[in-house]
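**Q** next one to model:
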Amino acid sequence: MDLPAITAALPALGWAVHSSVLGRRLARARRDPLTGLHTRAGWTTRAERILATCPTALVVLVDLDKFKTINDTWGHATGDAVLAATAARLSAWCGRAGIPARLGGDEFAVVTTRALDVSALTTMLQQPVPVAGTLVPVGASVGFCHRARLPLPSLTDALSAADTAMYRAKGHGRRNHHPAERNR
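**A** A predicted model of the protein is given here:
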């Protein structure tokens, strides 16, 4: 290659490398490094799209019960193992029909394209997590909202209804699940 051609190609090569690095950084920012699930930022756009286009969509919120006690009793490495196990269980439960996310701390969300058995999810989440030869007891409160129960298919409204239902589940005793009430 001659010098003018190399000189002309260098900026394009630089931009290609820059774009590739930036793309990888953005992808990592949309994934939780501990669980591999989408973060809130990576999940929201997909969840909004599913709610807008899928009349059978379901939004689920999960909050691990007494998670601080797990960290305080067994240590943060065990807490991390519980978070990773919860993520794996959510992924297994929704399969290809949904998108799970870790919203932060010990709070998770799932949006699915069809109504799945939330009782089965609650049962999965209540199974002890094996960590270094010890079975760590885990509990979760689950709230959910069917798209059909919303006047408009808004993610904000679905999350609000699921959140209210999740706190109702906590009020009925931990390790419980509760649906959003039908809007009037």
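**Q** okay, CA-based contacts and neighbour counts for the rest of this
**A** Noted.
**Q** and whichever strand or helix holds D63, what other elements does it pack with?
**A** Using DSSP states H and E, D63 sits within strand 58-65. Applying 3 or more CA pairs under 8 Å, 6 or more residues apart in numbering; DSSP states H and E, we find strand 58-65 packed against strand 107-112, strand 139-146, helix 155-171.
**Q** tell me, how many residues neighbour L34?
**A** Neighbour count of L34, defined by other CA atoms under 10 Å: 12.
**Q** any idea how far apart the tips of stretch 145-157 sit?
**A** Counting by CA to CA, to the nearest Å, the length from the leading to the trailing residue of stretch 145-157 is 9 Å.
**Q** got the contact list for it?
**A** Outside stretch 145-157, the residues that touch it by CA atoms under 8 Å, 6 or more residues apart in numbering are 47-48, 51-52, 55-60, 115, 158-159, 161-162, 179-183.
**Q** recalculate using a threshold of 7 Å.
**A** Residues outside stretch 145-157 that contact it (CA atoms under 7 Å, 6 or more residues apart in numbering) are 48, 51-52, 55-60, 158, 161-162, 179-180, 182-183.
**Q** also this sequence, please, to line up against the first:
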Amino acid sequence: MASNTHAQARFAQCALFLTTVAVPLTGWTVHAVALHRRLAAAGRDPLTGALRRESWEPQVQRFINRYGDNALVLVRDIDHFKRFNDDYGHAVGDLVLATTAARIIQWAGSRGVVGRLGGDGGDEFIIAAWVGPGRRTVRLDQLNQALHEPVPTGDGHTVPVAVSVGAASADVIGTRDRSRLMRAADAAMYAGKHTGTVIQANIEHADAPSINGRRAGRLGTHTVARAA
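**A** Below you'll find the model as predicted:
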């Protein structure tokens, strides 16, 4: 069972990477349709290759339990994502989502967990990656650089991309609870919104009563859940 899950994950990574890098924009729809069923069968979002909520929730918690202080939980979204659909069209917006997701999956590696928040249309992702305390700054800088690379559209043009990322770890926050670590990472992400830097969460982020005007708990068990 474990080997089958690993094989599915590697297929999704390779499929999305090859599709987003090698396929021109004009051929994106055809290839997306071809991948749809196989990615869905693997519990993944067909557009991005990231895990769906029913798959990533338990996997992120198991990852944290297994790797402890070496588990880094990140929340990431694309700044001003709506402008891609408005200025360039939905095909380019989809390509930006898929390309940035592929870059995250590649960065997280074979042990990492990458899920899409909010379902279709969502530009936020949850990531769990194996990163030791001594390498966090270096690895987060590598991720930040990769995610800010312009996205090629396949017609000789590129579109600029800016992202916001927050990261939380069990040793700093003092818990291995997935929801609390995600909340801390989410608060850190919004603390650094539009700065171009990755923010590493501290205990104050975990205790934030609200995040950018959103009530804490949005990243809990259900996408639309709110704390009482």
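**Q** so which residues of structure 2 form strands?
**A** 71-78, 113-117, 124-130, 151-152, 158-159, 163-169, 198-200, 210-211, 214-215 (DSSP state E).
**Q** mean shift between the second one and structure 1?
**A** Averaged over the aligned pairs, strand 113-117 of structure 2 sits 1.3 Å from structure 1 after superposition, using mean CA distance after the TM-score superposition for structure 1.
**Q** also the fourth one?
**A** Superposed on structure 1, strand 151-152 of structure 2 shows a mean distance to its aligned partners of 0.2 Å (mean CA distance after the TM-score superposition for structure 1).
**Q** for that strand, packing partners?
**A** strand 158-159 (3 or more CA pairs under 7 Å, 6 or more residues apart in numbering; DSSP states H and E).
**Q** have a look at how far, on average, the strand it packs on is from structure 1.
**A** With mean CA distance after the TM-score superposition for structure 1, strand 158-159 of structure 2 averages 0.5 Å from its match.
**Q** for that strand, packing partners?
**A** If contacts are counted by 3+ CA pairs under 7 Å, 6+ apart, strand 158-159 of structure 2 sits against strand 151-152.
**Q** ok, which stretches of structure 2 are helices?
**A** 2-22, 28-41, 53-67, 82-88, 90-108, 136-147, 170-173, 178-191, 203-206 (DSSP state H).
**Q** can you list contacts of the second one?
**A** Under the criterion CA under 7 Å, 6+ apart, residues A12, D45, P46, L47, G49 lie in contact with helix 28-41 of structure 2.
**Q** ranking those residues by neighbours, who comes first?
**A** G49 (29 neighbours).
**Q** so which bit of structure 1 is stretch 83-100 of structure 2 matched to?
**A** On structure 1, the counterpart of stretch 83-100 of structure 2 by TM-score structural alignment is residues 69-86.
**Q** list the buried residues for the matching stretch?
**A** For stretch 69-86 of structure 1, a neighbour-count test (16 or more other CA atoms under 10 Å) marks I70, T78, G79, D80, A81, V82, L83, A84, A85, T86 as buried.
**Q** ok, how many other residues are close to the closest residue in space to the fifth one that isn't next to it in sequence?
**A** The reference is to A81 of structure 1. The spatial neighbour of A81 of structure 1 that comes closest, neighbours along the chain excluded (CA to CA, 6 or more residues apart in numbering), is V131 at 7.0 Å. By other CA under 10 Å, the residues close to V131 of structure 1 number 15.
**Q** kindly report the same for R44 of structure 2.
**A** Other residues within reach of R44 of structure 2, judged by other CA under 10 Å, total 26.
**Q** so what's the aligned partner of it in structure 1 closest to, chain neighbours aside?
**A** Residue pairing (TM-score structural alignment): R44 of structure 2 is matched to R31 of structure 1. Nearest residue to R31 of structure 1, sequence neighbours excluded (CA to CA, 6+ apart): H38, at 4.4 Å.
**Q** pretty sure that neighbour is touching A101, no?
**A** Yes. The pair H38 of structure 1 and A101 qualifies as a contact (CA atoms under 7 Å) at a distance of 4.6 Å.
**Q** look at those two and report which has more neighbours.
**A** Taking other CA under 10 Å, H38 of structure 1 and A101 do not tie; A101 has more neighbours (29 against 23).
**Q** returning to that earlier point: residue contacts, the match of R44 of structure 2?
**A** The contact partners of R31 of structure 1, taken as CA under 7 Å, 6+ apart, are L37, H38, T39, G42.
**Q** for burial, what's the neighbour tally of V151 of structure 2?
**A** Residues contacting V151 of structure 2 under the criterion other CA under 10 Å number 20.
**Q** map it across to structure 1 for me.
**A** Aligned by TM-score structural alignment, V151 of structure 2 pairs with V129 of structure 1.
**Q** would you check that its match makes contact with A88?
**A** No. Contact criterion CA under 7 Å: V129 of structure 1 and A88 do not qualify, at 11.3 Å.
**Q** check contacts around the match of V151 of structure 2.
**A** For V129 of structure 1, the contact set (CA under 7 Å, 6+ apart) comprises V82, A85, L135, V136, P137, V138.
**Q** can you redo these as TSV with distance to A5 of structure 1?
**A** Formatted as TSV, those follow (distance: CA to CA, whole Å):
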residue	distance to A5 of structure 1
V82	56
A85	54
L135	64
V136	63
P137	65
V138	63
